[in-house]
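> missing the sequence, but the structure's below:
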């Protein structure tokens, strides 16, 4: 599905009876161009006949952080206490939001639940996410609170020198505010949580929806402890080496330790583990099937968004009914596409693009 087709589909989901001319005007394209996109969506099965009747299918709900990424990079060496020539780049970010964008770009029906301020950053986050195909209808927009921001400063080589994150608005995503969305959450075919959520909200979600496939992104070593009491409720967990060590207490020194770590997590109740090993690739296990896959030898430009692409691909693969080994390879291909892009989320992500990567770099 192209970016334009995703935009058409988003508008049709909001108003299936929208007149064709109005739809074309909102997109800023001609009616003939719109007809071409509609025909393509019909061939793909997303639009079913007249009246823009939309295909109903499985959907995922992603809950967690969304923030504006503000990155500053000096041209040369940073001089403290002075104004440094360089460039500043802003983009929509946040772990949950990035996972949701990857998932939507792969063609999955994706709804994001997060909190943003009623400010320019919040509006930009919503607009950028909608353009990427994410359903943002249930985002909490709050007056008097700033939208989450992640501010980083880098030297001329790209190395991060320091960063500041302000994600306090996520504390507003309480069980009381999530409870009215019970119908949406309970009917989801997958729930994706990141540990930027408060312990209280995570506990409420695990307790209430533990019967659903729950995918968890651990985010960081500092935040991974939040999920320790709820490991038995987790369907799919994707920690990196340090996050896994923090939870299981086993030093991950080499290949001989990977099965031991997986066994610990399965005893704790986690159904599927995808252990990120950095440059060594991934080790996956469901207790019966396990394997190690190396990183694909594709070009690397920016690894920042690779993990989010990997998780988004895992969720998409689950919704599509892919077996675990195929899911792991597909997710690695999506991560490789993200790592080969300057942007955190690769705008050209698709199942076809991932398949081309696997054909070029089989694993």
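Everything's here; your move. Note that the structure is predicted; figures quoted are calculated from it, not measured.
> use CA for all of it now, contacts and neighbours both
Noted.
> pull the residues that contact the stretch of helix or strand residue 162 belongs to.
In this structure, residue 162 sits in strand 160-166 according to DSSP states H and E. Outside strand 160-166, the residues within contact range by C-alpha atoms under 8 Å, 6 or more residues apart in numbering are 148, 149, 150, 151, 152, 153, 154, 155.
> over to stretch 318-327?
Applying C-alpha under 8 Å, 6+ apart, the external contacts of stretch 318-327 come out as 58, 59, 108, 189, 190, 313, 314, 317.
> and here is the other one:
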């Protein structure tokens, strides 16, 4: 099938329905509080794609979406936002994935990611890389919702050897899945402080130390965030840090994806490393304050 548009970036990973319950005040385990429950397109790859699309880029999605009613609705939503959906794998025997989270003013209380269909689809989602997208050397945003086996395969795959790989772990519990990319020649890793520690089996107290340690393992580039504290970028002999503006937190889900997309977009437009990092931190602060899409 010919693509309806030429993509600027491939977003590979979870595209699903986000079901998010939010309460305006602080919450703890066991609380039962009034709030709002929304169902919106989500998943790490999708969140990144939506943010990139808002910045004027055209993402193509490589994922698995079931051939059920929820999948049909999700596919229409993706196409309606201007994303390239021509290469999405649609298995007949797997349901569309979901993510469910509870958030309070004090952040994420609990979440469950049901990305089993994406995991079971395996390398079927990568089929376009040997056909319509063969020879791709541009940007690729890849998330850790894929299985360890598939991520290991991608890290060694010649089809991705010259691509500009941007990696997101999806959650702290999946950070270790990205270890095969620590020695990849073009990989840029976007992680928070906890995820950096899990990757290297240690504990860090600041983003600069974590980013430097990741680079020492052979990583091409590392961007490490630390909530409201300074974020850092390490590459080559350069280390940059930037402290985000202080804002009231109204939402958490998707914040890391927003950071990654804002940074990618800024670099795609020619921003300096310093400006790209600052742009990403400012965009994320705006997002978690509830003042953006």
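Done, it's in. What you see is a predicted model, and the numbers here were worked out from it, not measured in a lab.
> tm score of chain vs chain?
Here the superposed chains carry a TM-score of 0.85, computed using TM-score structural alignment, normalised by the length of structure 2; 284 aligned residues with a C-alpha RMSD of 2.9 Å.
> which among the contacts of stretch 318-327 of structure 1 end up buried?
For the contacts of stretch 318-327 of structure 1, a burial check counting by 16 or more other C-alpha atoms under 10 Å picks out 59, 108, 189, 190, 313, 314, 317.
> distance of the aligned residue in structure 2 for the fourth one relative to residue 8 of structure 2?
Residue correspondence, TM-score structural alignment: residue 190 of structure 1 in this structure matches residue 139 in structure 2. Summarising the geometry, the distance separating residue 139 of structure 2 from residue 8 of structure 2, computed by C-alpha to C-alpha, to the nearest Å, is 7 Å.
> list the contacts of the residue minimising distance to the centre of structure 1.
Residue closest to the mean C-alpha point of structure 1, counted by C-alpha atoms, centre = their mean, is residue 99 at 0.4 Å. By C-alpha under 8 Å, 6+ apart, the contact set of residue 99 of structure 1 is 62, 308, 309, 311, 312.
> show me which pair in those residues is furthest apart.
Greatest spatial distance among the contacts of residue 99 of structure 1 (C-alpha to C-alpha): 62 and 309, at 13.5 Å.
> mind listing the strands for structure 1?
Listed in chain order, the strands found in structure 1 under DSSP state E are 59-63, 67-74, 86-93, 109-113, 115-117, 140-142, 149-154, 160-166, 190-194, 214-217, 236-238, 272-276, 282-285, 290-293.
> picking that back up, among the contacts of residue 99 of structure 1, who's most crowded?
Highest neighbour count within the contacts of residue 99 of structure 1, by other C-alpha atoms under 10 Å: residue 311, with 31 neighbours.
> and that one, what's its match in structure 2?
In structure 2, residue 311 of structure 1 lines up with residue 260, judged by TM-score structural alignment.
> where's its match relative to residue 282 of structure 2, distance?
12 Å.
> between the two, which contacts overlap?
With C-alpha under 8 Å, 6+ apart, residue 260 of structure 2 and residue 282 have no common neighbours.
> give the aligned range of the longest helix that structure 2 contains in structure 1.
When structure 2 is parsed with DSSP state H, its longest helix is helix 273-288. Helix 273-288 of structure 2 corresponds to residues 324-339 in structure 1, going by TM-score structural alignment.
> contacts only, for the match of residue 190 of structure 1.
8, 9, 10, 163, 164, 165, 166.
> which one in structure 1 is aligned with the fifth one?
What it means is residue 164 of structure 2. Here residue 164 of structure 2 is matched to residue 213 in structure 1, going by TM-score structural alignment.
> surely that match touches residue 234?
Yes - at 7.4 Å, residue 213 of structure 1 counts as touching residue 234 under the criterion of C-alpha atoms under 8 Å.
> quick one: residue 99 of structure 2 from residue 264 of structure 2, how far?
When distance is defined by C-alpha to C-alpha, residue 99 of structure 2 is 25 Å away from residue 264 of structure 2.
> of the two, who's got more company?
The neighbour comparison of residue 99 of structure 2 against residue 264 (other C-alpha under 10 Å) goes to residue 264, with 24 against 20.
> residues in contact with the more buried one?
Applying C-alpha under 8 Å, 6+ apart, the residues near residue 264 of structure 2 are 52, 276.
> same question for residue 136 of structure 2.
129, 159, 160, 162, 163.
> recalculate using a threshold of 7 Å.
Neighbouring residues of residue 136 of structure 2 by C-alpha atoms under 7 Å, 6 or more residues apart in numbering: residue 163.
> distance of the residue located most distally from the centre of structure 2 relative to residue 258 of structure 2?
What lies farthest from the middle of structure 2 is residue 32; by C-alpha atoms, centre = their mean that is 29.9 Å. Distance, residue 32 of structure 2 to residue 258 of structure 2, using C-alpha to C-alpha: 29 Å.
> aligned to residue 127 of structure 2, what sits in structure 1?
Checking with TM-score structural alignment, residue 127 of structure 2 has residue 179 as its match.
> er, residue 51 of structure 2 I mean
Counting by TM-score structural alignment, residue 51 of structure 2 lines up with residue 102 in structure 1.
> what does residue 98 of structure 2 align to in structure 1?
So residue 98 of structure 2 corresponds to residue 149, using TM-score structural alignment.
> buried residues in stretch 110-123 of structure 2?
113, 114, 115, 116, 117, 118, 119, 121, 122, 123.
> so how far is residue 89 of structure 2 from the fifth one?
When C-alpha to C-alpha is the yardstick, residue 117 of structure 2 and residue 89 of structure 2 sit 11 Å from each other.
> so what sits against both of the two?
Common neighbours of residue 117 of structure 2 and residue 89 (C-alpha under 7 Å, 6+ apart) are residue 64.
> what segments of the stretch 1-150 of structure 1 are helices?
3-14, 20-27, 31-44, 95-105, 120-131 (DSSP state H, counting those that start in this stretch).
> of those, which is nearest residue 328 of structure 1?
Comparing the helices of the stretch 1-150 of structure 1 by their distance to residue 328 of structure 1 (C-alpha to C-alpha), the top pick is helix 95-105, with 15.0 Å.
> could you find the closest non-adjacent residue to residue 146 of structure 2?
Leaving aside its sequence neighbours, residue 146 of structure 2 sits nearest to residue 119 (C-alpha to C-alpha, 6 or more residues apart in numbering; 5.8 Å).
> could you measure from that neighbour over to residue 157 of structure 2?
Taken as C-alpha to C-alpha, the span from residue 119 of structure 2 to residue 157 of structure 2 is 18 Å.
> now which residue in structure 1 aligns to residue 88 of structure 2?
Matched to structure 1 by TM-score structural alignment, residue 88 of structure 2 sits across from residue 139.
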